[in-house]
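Engineer: The following comprises the amino acid sequence and a computationally predicted model.
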Amino acid sequence: MHIKQQHSERHVLAVTVDNEAGILAKIAGLFTARGYNIDSLTVADINESHNVSRITIVTNGPPEVIDQIEAQLERLVPVHKVVDLTTAGPHVEREIALVKVRGTGDARVEALRIADVFRASVVDTTTESFVFELTGSTSKIDNFIALMRELGLVEVGRSGVVGMMRGPEGA
């Protein structure tokens, strides 16, 4: 018996919803029910009256499963719009990270040099450590963290991905 393997792809979904109790649990439940993980999830209100939010979800799955999830998200009552930024066209993705690094002497100098190359800002410092702030693509942040791990990485906090379509139209 030959089992067909499904090709898994990374997708960034932008979901506009009413700020309503339980909506985040319902959305997460759609992924859980299919056995797919949410790699990143960010939520923020997007209008002046604070009654509409944008949820950005990064996940991996076969296109057919992502299509099913999109269709089921669109059927949830408090959902206004679902856009798969990955397939909709050119878009921008960014993430922010705070990265704490221990360092004195040469390691301290090297951490500052690498931070400069990555355009990371020092947002806190002591005589024995730094906290860097870094904004960019997920891969940029992953690379920065890998380099800092060799120099004395202490702690990492990441925001998760936010994304937006390029051009004048909204997503």
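Structural biologist: Here it is on my side, so go on.
Engineer: hey, let's count contacts and neighbours off CA atoms from now on
Structural biologist: Fine.
Engineer: need the strands for this protein, in chain order.
Structural biologist: Applying DSSP state E to the chain gives strands spanning 9-18, 38-45, 52-61, 79-84, 91-102, 121-125, 129-136, 153-158, 162-165.
Engineer: list the buried ones in the fifth one?
Structural biologist: Along strand 91-102, these residues count as buried under the neighbour rule (16 or more other Cα atoms under 10 Å): 94-102.
Engineer: Can I get these in a markdown table including distance to Glu20?
Structural biologist: Shown next, in a markdown table, are the buried residues of strand 91-102 (distance: Cα to Cα, whole Å):
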| residue | distance to Glu20 |
| --- | --- |
| Arg94 | 26 |
| Glu95 | 25 |
| Ile96 | 26 |
| Ala97 | 28 |
| Leu98 | 30 |
| Val99 | 33 |
| Lys100 | 35 |
| Val101 | 39 |
| Arg102 | 42 |
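Engineer: Included below, for side-by-side comparison, is a second structure:
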Amino acid sequence: MSTHRQHTIAILVQDQPGVLQRVSGLFGRRGFNIDSITVGHCEEPGLSRMIIVTTGDERTITQVQHQLMKLIDVIEVSNISTNPMVARELALIKVKAEPAQRPELVGVVETFRASVIDVGPSNLIIQAIGDLSKIEALVELLRPYGILELSRTGATAMVRGS
């Protein structure tokens, strides 16, 4: 019996209009949810790297990889979660913060090696970078203060070593 778990797929693509739509459309047609997707230029001019986090069993993820390779403009597809990897996400969190609460809030922020990047009259904007569990834990600790706005990038990832 196959077990569903989270997979991180790296896709190297030609930097062309419509590539993101074709890739995400393939996931949608197969009934897959994309937990997060990040896209950006990479080390090779004219190419971009997509990092997609999704959930599924090994067999289905392998099928998706084969289908992705059939798409025009896709150069390489790999399930990097099968290797030792580094994954990070950026979160910007706007939290209610009256001046009296700020020292306590800054203590929470510093514990997570996050930082306050903007101070408003009654709020703070916090920047946090880390793995999914670190971001989730910080968000949960900030919830009681009142999260006014939350913006997350989704994971970007890379295989360790060479």
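Structural biologist: Good, I have the coordinates. None of the values given here were measured: they were computed from a predicted structure.
Engineer: which residue lines up with Leu148 of the second structure in the first structure?
Structural biologist: By TM-score structural alignment, Leu148 of the second structure lines up with Val154 in the first structure.
Engineer: so its match touches Gly103, yeah?
Structural biologist: No - with contact defined as Cα atoms under 8 Å, Val154 of the first structure does not reach Gly103; the gap is 10.0 Å.
Engineer: Compare those two (neighbour count), which wins?
Structural biologist: Neighbours of Val154 of the first structure and Gly103, each counted by other Cα atoms under 10 Å, are more numerous for Gly103; the result is 22 against 15.
Engineer: what range in the first structure matches stretch 48-55 of the second structure?
Structural biologist: The aligned range for stretch 48-55 of the second structure in the first structure is 53-60, by TM-score structural alignment.
Engineer: With the second structure overlaid, report how far that stretch is off on average.
Structural biologist: Overlaying the second structure shows stretch 53-60 of the first structure at a mean distance of 0.3 Å from the equivalent residues (mean Cα distance after the TM-score superposition for the first structure).
Engineer: Give me the contacts around that stretch.
Structural biologist: The contact list for stretch 53-60 of the first structure (Cα atoms under 8 Å, 6 or more residues apart in numbering) reads 8-19, 36-47, 161-163.
Engineer: if we can go back for a sec, would you mind putting the strands of the first structure into JSON lines with distance to Ile27 of the first structure alongside?
Structural biologist: Compiled in JSON lines, these are given as follows (distance: least, Cα to Cα, whole Å):
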{"stretch": "strand 9-18", "distance to Ile27 of the first structure": "10"}
{"stretch": "strand 38-45", "distance to Ile27 of the first structure": "10"}
{"stretch": "strand 52-61", "distance to Ile27 of the first structure": "10"}
{"stretch": "strand 79-84", "distance to Ile27 of the first structure": "10"}
{"stretch": "strand 91-102", "distance to Ile27 of the first structure": "21"}
{"stretch": "strand 121-125", "distance to Ile27 of the first structure": "35"}
{"stretch": "strand 129-136", "distance to Ile27 of the first structure": "26"}
{"stretch": "strand 153-158", "distance to Ile27 of the first structure": "21"}
{"stretch": "strand 162-165", "distance to Ile27 of the first structure": "17"}
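Engineer: Minimum distance to Thr32 of the first structure: which of these has it?
Structural biologist: Nearest to Thr32 of the first structure among the strands of the first structure is strand 38-45; the distance by Cα to Cα comes to 8.6 Å.
Engineer: what packs against that closest one?
Structural biologist: In terms of contacts (3 or more Cα pairs under 8 Å, 6 or more residues apart in numbering; DSSP states H and E), strand 38-45 of the first structure is packed against strand 52-61.
Engineer: what about the longest helix along the second structure, distance to the chain center?
Structural biologist: Ranked by residue count under DSSP state H, the longest helix found in the second structure is helix 58-70. Averaged C-alpha coordinates place helix 58-70 of the second structure at 20 Å from its chain's average position (Cα atoms, centre = their mean, to the nearest Å).
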